[in-house]
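Trainee: Return a 3D structure for these sequence lines:
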Amino acid sequence: MLEKLDFLEEKYKDLNHKISDPEIINRTNEWQKYVKEHAEIEPIVNKYREYIEVIEGIKESKEMLNDKLEDDFKEMVKEELNDLNERKVKLEEEIEFLLIPKDPNDDKNVIVEIRAGAGGDEAGIFAGDLFRMYSRYGERQGWKVDIMNTSTQGIGGFKEIVFMIKGKGAYSKLKYESGVHRVQRIPATESGGRIHTSTSTVAVLPEVDDVEVEINMNDVRVDVYRSSGNGGQSVNTTDSAVRLTHEPTGIVVAMQDEKSQLKNKEKAFKVLKARIYEKQISEQNAEIAEARKIQVGTGDRSERIRTYNYPQGRITDHRINLTVYKLDNFLDGDIEEMIDALITSDQTEKLRNIEE
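Mentor: Model prediction:
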């Protein structure tokens, strides 16, 4: 660990020179890249420098104890040595966590796709509940929610809803939400009072830049058609709806909520790039998992991750075996406790893998 920290400190010094170099400052993109890298490693370097000071302090205290000291002064040095040893252990733990590789997507906006799964109309209503939950959570964080595309069902709720959440760190918080969400409750339409189980799937994708995903336009088939509402009736007199098909991957994206074909096309390409990027990352993670025989990440959209049980008023996350009993507040966006627990679990697992 110390070798890595020495390397990072030297790199930090080098970056200090680079971000102060007038020639590099004039090359805006290059300078911004160095500034970002400098900011990312600065907390680690500061902790390491503090750690070195503590090590030096421990060394000096031990040397002093070898000298002939008066009893009172000797006790004072011993107390200081104990404090320094405790601080050393704490700093080692903090540095270990800071050394956990940072997800490069953590600061990005996210595209969230919620689809009704098994359970008929009740699954669509639950998809609407999940959309409200994430929207309310976004509001609590000061983020902006922008609906990109919807497909509604007759009695309320959604067959599918796609929306973007814009805010710093949105992906770092919401990336753990990908997967199958299951609800157990008595539907309003159920006269016998029987508990019904239904599901909705959630996919959380980081918004990606053009430089991260290159799309050859010759690989994309663009179809335009008229937007349709409930029952398939046309709700627009112009061909404003857009469907993109990326032929190499078979990924299809359709957008129809905007009245402008250009806006629908722009949104569709955002989602297409995000899905292609997710596919690439998923394939890389699968290779790592196969090589290391571990489960990588917590974002498999086919994995049942959480159960919302109305009769018991509980939410259980099956990945970390955490149950909370505040269903109403949770569905109103009070999900921070669950997200914090998932982040802690993920960091602990990554730390374990580093130590192996």
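Trainee: okay, CA-based contacts and neighbour counts for the rest of this
Mentor: Noted.
Trainee: hey, where'd the helices end up in the protein?
Mentor: Listed in chain order, the helices of the chain (DSSP state H) span 2-20, 22-26, 28-66, 71-98, 121-141, 170-174, 261-292, 327-331, 336-355.
Trainee: Distance from the fifth one to the middle of the chain?
Mentor: Read it as helix 121-141. Once both centres are worked out by CA atoms, centre = their mean, to the nearest Å, helix 121-141 turns out to sit 17 Å from its chain's centre.
Trainee: To compare against the first, here's the next sequence to fold:
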Amino acid sequence: MLPIAKLEAVERRFKELEHLLCSPAVLSDPTQMTRMNRERTELEPVVAAFNRLRELERRIAEDREALSDPELAELVEAELPELEVERDRLANEVQILLLPKDPNDARNTIVEIRSGEGGEEAALFAADLFRMVCRYAEGKRWKVEILNLSEASAGGYKEVIALVTGQDVYSHLRYEAGVHRVQRVPATEAQGRIHTSTATLAVMPEADDVDVQIDDKDLEISIAASGGPGGQGVNTTNSAVQIKHIPTGMIVKCQDERSQLKNKSKAMKVLRSRLLELEQRRQEEALSAERRTMVGTAERAQKVRTYNFPQNRVTDHRIGLTLHKLDRIMEGDLEELIAALRAHRQAELLQRGGQAIVA
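Mentor: Sure thing, here's the model as predicted:
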């Protein structure tokens, strides 16, 4: 049953915003104009779908009346089922559009990928996952900026932290969070045996300064020469920055830039986002004991997705979806997976009457 009163209220607010956005008072206030424009943009698809739905209802009513007309009965009997199917589809779309939006969905996102179980093969897989995310971001015309990178001795990444900026980044990448498991024959395997390794992928909305207040006295900052692969210029400058947040014990390192100031700025970005994610997790856990942690311990059993290279197969264990196009997925073709995960989340929201669910 559609909440008609709510839809009519949304429509009234949309018309009010259109009127206000033409007023001199709003046009002369950029902050207010931006806020109202954003609200109007959010309401527009709801109003458009509601109007299409009403038009369908009108046509269905006319067709039902025409059933009593011998000259029109055959025609409307063929058309009516199609209109009713479209009406039901559109009614479901309207319900989804009315679901509460996650305020983080439009934010830029910090992605952290770390190798888990499996030694050097896990580090190679972590690098493959990062490339997959980068290719997906490239298709979305998002920008990926590496904040910190720790390479493994035989190739691959022990850890990579990156900032992804663009339109609605978090709303898409949020579904990639968790433990990813790979099954394949490593390049170093002489016997051709399949090995199982893992990597963890954390996805956090980028925090603004106003979201997280950090007192300087709560920070312990140390500087050192950058280490690991990266060339002489990186290794010999005292540019690596480590920041410890004393109240939580959280430690962030950044050595990707030669500039100490740039590394400190990047490290603070990561720290703010981690603290925001920590606070949001606490709030969610207070509301529900069912919340799963984003990454877990990186043990093989705590997996959200399995990548089986010999069978060219990817299985997302959260929704039981298996796709036989691993080669394309590793090239960033994630749309089918993300669309299915989003649909599953929307179905849960609808089942709970539109109340926020725990991710």
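Trainee: what's the TM-score for these two chains?
Mentor: A TM-score of 0.87 describes the superposed chains when it is computed by TM-score structural alignment, normalised by the length of structure 1; 346 aligned residues with a CA RMSD of 2.6 Å.
Trainee: among the helices of structure 1, which is nearest residue 209 of structure 1?
Mentor: Proximity to residue 209 of structure 1 (CA to CA) singles out helix 261-292 among the helices of structure 1, at 8.3 Å.
Trainee: ok, and for the closest one, which residues are buried?
Mentor: By 16 or more other CA atoms under 10 Å, the buried positions in helix 261-292 of structure 1 come out as 261, 263-265, 267-278, 282, 286.
Trainee: re earlier: would you turn the helices of structure 1 into TSV with distance to residue 311 of structure 1?
Mentor: What follows is the helices of structure 1, written out as TSV (distance: least, CA to CA, whole Å):
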stretch	distance to residue 311 of structure 1
helix 2-20	52
helix 22-26	61
helix 28-66	46
helix 71-98	39
helix 121-141	15
helix 170-174	27
helix 261-292	36
helix 327-331	10
helix 336-355	20
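Trainee: Residue 225 of structure 1 is nearest to which of those helices?
Mentor: Across these, closest to residue 225 of structure 1 is helix 261-292 (CA to CA), at 9.3 Å.
Trainee: what's the closest one packed up against?
Mentor: If contacts are counted by 3 or more CA pairs under 8 Å, 6 or more residues apart in numbering; DSSP states H and E, helix 261-292 of structure 1 sits against strand 196-206, strand 241-246, strand 251-255.
Trainee: give me that answer again for 6 Å
Mentor: Other helices and strands packing on helix 261-292 of structure 1, by 3 or more CA pairs under 6 Å, 6 or more residues apart in numbering; DSSP states H and E, are strand 251-255.
Trainee: out of the helices of structure 1, nearest to residue 190 of structure 1?
Mentor: Counting by CA to CA, and looking across all of these, nearest comes helix 121-141 at 10.4 Å.
Trainee: The closest one vs structure 2, mean deviation?
Mentor: With the two structures superposed, helix 121-141 of structure 1 lies on average 1.5 Å from its match in structure 2, counting by mean CA distance after the TM-score superposition for structure 1.
Trainee: the inter-axis angle of that helix versus helix 336-355?
Mentor: Put simply, helix 121-141 of structure 1 runs at 80 degrees to helix 336-355, going by axes from the mean of the first three to the mean of the last three CA atoms, to 10 degrees.
Trainee: Let me see the residues that make contact with helix 121-141 of structure 1.
Mentor: Applying CA atoms under 6 Å, 6 or more residues apart in numbering, the contact partners of helix 121-141 of structure 1 are 116, 117, 157, 158, 159, 198, 199, 200, 331, 332, 333.
Trainee: What residues sit buried inside that helix?
Mentor: Neighbour counts using 16+ other CA under 10 Å place 121-131, 133-138 of helix 121-141 of structure 1 among the buried residues.
Trainee: now stretch 19-37 of structure 2
Mentor: Neighbour counts using 16+ other CA under 10 Å place 20, 21, 33, 36, 37 of stretch 19-37 of structure 2 among the buried residues.
Trainee: From one end of that stretch to the other, what's the distance?
Mentor: In terms of CA to CA, to the nearest Å, the two terminal residues of stretch 19-37 of structure 2 are separated by 11 Å.
Trainee: and if you look at stretch 237-255 of structure 2?
Mentor: 10 Å.
Trainee: List the buried residues of that stretch.
Mentor: For stretch 237-255 of structure 2, burial by neighbour count (16+ other CA under 10 Å) applies to 237-245, 251-255.
Trainee: Check stretch 158-167 of structure 2 too.
Mentor: Of the residues in stretch 158-167 of structure 2, those buried by neighbour count under the rule 16+ other CA under 10 Å are 158, 159, 160, 161, 162, 163, 164, 165, 166.
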